[in-house]
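S.K.: no FASTA, just this:
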């Protein structure tokens, strides 16, 4: 018999019992791997850019530098997204909940200064995340797609976009993995 409360017709597989006990740690490790992959893609593009701009050692070879290179303006979107990641994941999610366990259902959030500050910090964090993503897309379009000299170097712009997508995926993974209670967490109420 189907459960009427189910959203999807296809039931997603459950985690094996060995992994269910360590959901939080598994989520944090996967988020760390996604974060490292994002920055690795960008560092790889930086190394390739530097290699293309390296002058040959022999004077016989002509040196024709490419029209574009990864400079500081390419770093800004990734740094902005990383700052947003840190801000969003430093916010204590318990401050978003009221005493009944809902997301501010009974208390108007403008009356609770802690909830107001928490939501403001979340807004600032999400603004950094959105700014980083928008910056990488704008950089890709302006510097690598519309620039005639950048023909053939679209991969540098794609590396920045992929970096920001992976960093945002890391934020989502960390957000949900921190909501899972740890096996070492105890809820003591008197």
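M.R.: Alright, I've got the coordinates. Small disclaimer: the values here were computed from a predicted structure and weren't measured.

S.K.: CA only for contacts and neighbour counts going forward, please
M.R.: Fine.

S.K.: shouldn't residue 158 be in contact with residue 140?
M.R.: Yes: assessed by CA atoms under 8 Å, residue 158 is found in contact with residue 140 at 7.0 Å.

S.K.: What residues of the top helix by length along the chain count as buried?
M.R.: Secondary structure of the chain per DSSP state H: the longest helix is helix 23-52. The neighbour-count check on helix 23-52 (16 or more other CA atoms under 10 Å) flags 23-25, 27-28, 30-32, 34-35, 37-39, 41-43, 45-46, 49 as buried.

S.K.: before we go on, here's another structure to hold up against the first:
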């Protein structure tokens, strides 16, 4: 019999290469981004069409989402190679690092802003019943998914051969 037929599982666990590792984490990051966008669209549509409470989703709730998306675009447009070249004094004298900082500030500010909106708009105003508080919680979860997606995407896309072999050895 062939070795393929003697195995209990079909998936070859010993053949985890760098390409498949990166591919799986890019898929995970894309799924997190999709979940985040769906959560935010869900609260917006629920608030407009089927809301049973007094509170509504307004533009204030979307500001944190917009900041998270803009931060994600900025962060994922910077390559780590540019930052390491700056540290050696070859390129733009810190411009890429500054732009990366702005992107991180936008993304983290979007996530923190959604927490502030949850506290100020929903918790402090005594909207602790399900429909209203659920909109605030979905806003936080959606921004967290986008934040986590951004971190995973930037880390995996900028991982070199030396880091990935050490990471896979764990």
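M.R.: Thanks, I have it. Only a predicted model underlies this, so the values are computations on that prediction, with no experimental measurement involved.

S.K.: Once they're superposed, tell me the TM-score.
M.R.: After superposition, the two chains reach a TM-score (TM-score structural alignment, normalised by the length of the second structure) of 0.77; 147 aligned residues with a CA RMSD of 2.2 Å.

S.K.: When residue 158 and residue 140 of the first structure are compared, which one has more neighbours?
M.R.: Shown here are residue 158 of the first structure and residue 140; by other CA atoms under 10 Å, residue 140 has more neighbours (22 against 19).

S.K.: Now do the same for residue 40 of the first structure: its match in the second structure.
M.R.: By TM-score structural alignment, residue 40 of the first structure lines up with residue 38 in the second structure.

S.K.: what about that match, distance to residue 106 of the second structure?
M.R.: 20 Å (CA to CA, to the nearest Å).

S.K.: And for residue 134 of the second structure?
M.R.: Taking CA to CA, one finds residue 134 of the second structure at 24 Å from residue 106 of the second structure.

S.K.: okay, those two: which has more neighbours?
M.R.: The neighbour comparison of residue 134 of the second structure against residue 106 (other CA under 10 Å) goes to residue 106, with 25 against 16.

S.K.: I'd like to know how far the equivalent of that one over in the first structure sits from residue 94 of the first structure.
M.R.: Under the alignment (TM-score structural alignment), residue 106 of the second structure maps onto residue 128 of the first structure. Taking CA to CA as the measure, residue 128 of the first structure falls 22 Å from residue 94 of the first structure.

S.K.: how about the helices of the second structure, start to end?
M.R.: Going by DSSP H, the second structure shows helices at 3-6, 18-49, 59-75, 80-87, 95-117, 130-157, 161-168.

S.K.: To what extent does the longest one diverge from the first structure after superposition?
M.R.: Taken against the first structure, helix 18-49 of the second structure registers an average deviation of 1.6 Å after superposition, with mean CA distance after the TM-score superposition for the first structure.

S.K.: how many neighbours does residue 90 of the second structure have?
M.R.: So residue 90 of the second structure, with other CA under 10 Å, has 11 neighbours.

S.K.: Would you mind measuring from it to residue 165 of the second structure?
M.R.: Taken as CA to CA, the span from residue 90 of the second structure to residue 165 of the second structure is 28 Å.

S.K.: before we move on, what about residue 119 of the second structure?
M.R.: With CA to CA as the criterion, residue 119 of the second structure and residue 165 of the second structure are 43 Å apart.

S.K.: So for those two, which residue has more residues nearby?
M.R.: Neighbours were counted for residue 119 of the second structure and for residue 165 using other CA under 10 Å; residue 119 has more, 16 against 13.
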